[in-house]
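Visitor: Next come a sequence and a model predicted from it.
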Amino acid sequence: MKFWNEELFFMQNREEVKEWLKKAEADFEGALQLARRRKNPLPDLICFHCQQAAEKYLKAFLVMNEVPFPKTHDLLLLLTLARGFEPRLELYRDLLDLLNPYSIQYRYPGEEATFEEAKNGLKAIKDFRKFVRELFPSELWD
């Protein structure tokens, strides 16, 4: 099943979608690399990069389907916009809800993420990434 108008997509949106996916993959890889550090893996940053990856995967999907979206970090809002094109995205609501606060929660002094939160964030983004990879044509994944 295709979730885009192939002719229109390849003429207009292909490069922008690739850019969103490249940025999402960089955030995903950044979270993984931080988690592999033996000394001070920085759970705050792991959580942040997990949220950012999910956000950018959703935005890539919206661009591919020509859905305008506001400048936002709200994963649940992006999910609402995207699920009309792919209803199975709704199955990931709880996962996105877990990641949603990480865009700002640990970015400033006060609270710090725990290693357990970082571990849960990594599991969430791995599961979400596995699903979203099937939503895009394979040639978009460099």
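Guide: That came through fine.
Visitor: contacts and neighbour counts: CA atoms only from here.
Guide: Will do.
Visitor: So which residues make contact with stretch 52-64?
Guide: 4, 9, 13-14, 16-18, 20-21, 23-28, 68-69, 73-75, 78-79, 81-82, 96, 99, 103, 125, 128-129, 132, 135-136 (CA atoms under 8 Å, 6 or more residues apart in numbering).
Visitor: Next, find the distance separating Phe131 from Lys23.
Guide: Per CA to CA, to the nearest Å, Phe131 is found 17 Å from Lys23.
Visitor: So which of the two has more stuff around it?
Guide: Between Phe131 and Lys23, Lys23 has the larger neighbour count (other CA atoms under 10 Å), namely 17 against 13.
Visitor: The closest residue to that one other than its chain neighbours: how many residues sit nearby?
Guide: Among residues not flanking Lys23 along the chain, Lys56 sits closest, at 6.9 Å (CA to CA, 6 or more residues apart in numbering). Neighbours of Lys56 under the rule other CA under 10 Å: 23.
Visitor: next up, a second structure to put side by side with the first:
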Amino acid sequence: MKDRSALAQGWFRKADSDLADARRTTASEGPYDTACFHAQQAVEKYLKGVLAWRGLEIPRSHDLEELQRLCIQRELWPDLGPVISPT
């Protein structure tokens, strides 16, 4: 099994790639639903990377609010609420 640092870095690399895809799609005025998909994927993978970094179990979930709650409950990222809470 990978150590938690390597696991977290893997999640962050994948998230960086998704974020780059979202930016490229937006810059080329490509399909915005595709840009939104990649942006959502990036956020999901960054949150899972934070959980991995702390050695916590990573749920098999794509629910950003659930992942956000896990990070906030464990005080991994207490100020995350205002950043990604839907308004």
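Guide: Received, thanks. Small disclaimer: the values here were computed from a predicted structure and weren't measured.
Visitor: from the contacts of stretch 52-64 of the first structure, which ones fall inside strands?
Guide: Per DSSP state E, strands hold no members of the contacts of stretch 52-64 of the first structure.
Visitor: Could you pick out the buried ones from those residues?
Guide: Buried subset of those (neighbour count, 16 or more other CA atoms under 10 Å): 4, 9, 14, 17-18, 20-21, 23-25, 27-28, 73-75, 78-79, 81-82, 96, 99, 103, 125, 128-129, 135-136.
Visitor: Can you name the residues that contact whatever residue of the second structure lines up with Arg36 of the first structure?
Guide: Per TM-score structural alignment, the equivalent position to Arg36 of the first structure in the second structure is Ala27. By CA under 8 Å, 6+ apart, the contact list for Ala27 of the second structure is empty.
Visitor: distance of Ala27 of the second structure from Ala15 of the second structure?
Guide: Distance of Ala27 of the second structure to Ala15 of the second structure, computed by CA to CA: 18 Å.
Visitor: same thing with Ala35 of the second structure?
Guide: According to CA to CA, Ala35 of the second structure and Ala15 of the second structure sit 13 Å apart.
Visitor: what's around the aligned residue in the second structure for Leu91 of the first structure, how many residues?
Guide: Correspondence of Leu91 of the first structure to the second structure, assessed by TM-score structural alignment: Pro82. Residues lying near Pro82 of the second structure (other CA under 10 Å) number 9.
Visitor: for Ala60 of the first structure, same thing?
Guide: The burial count for Ala60 of the first structure: 26, using other CA under 10 Å.
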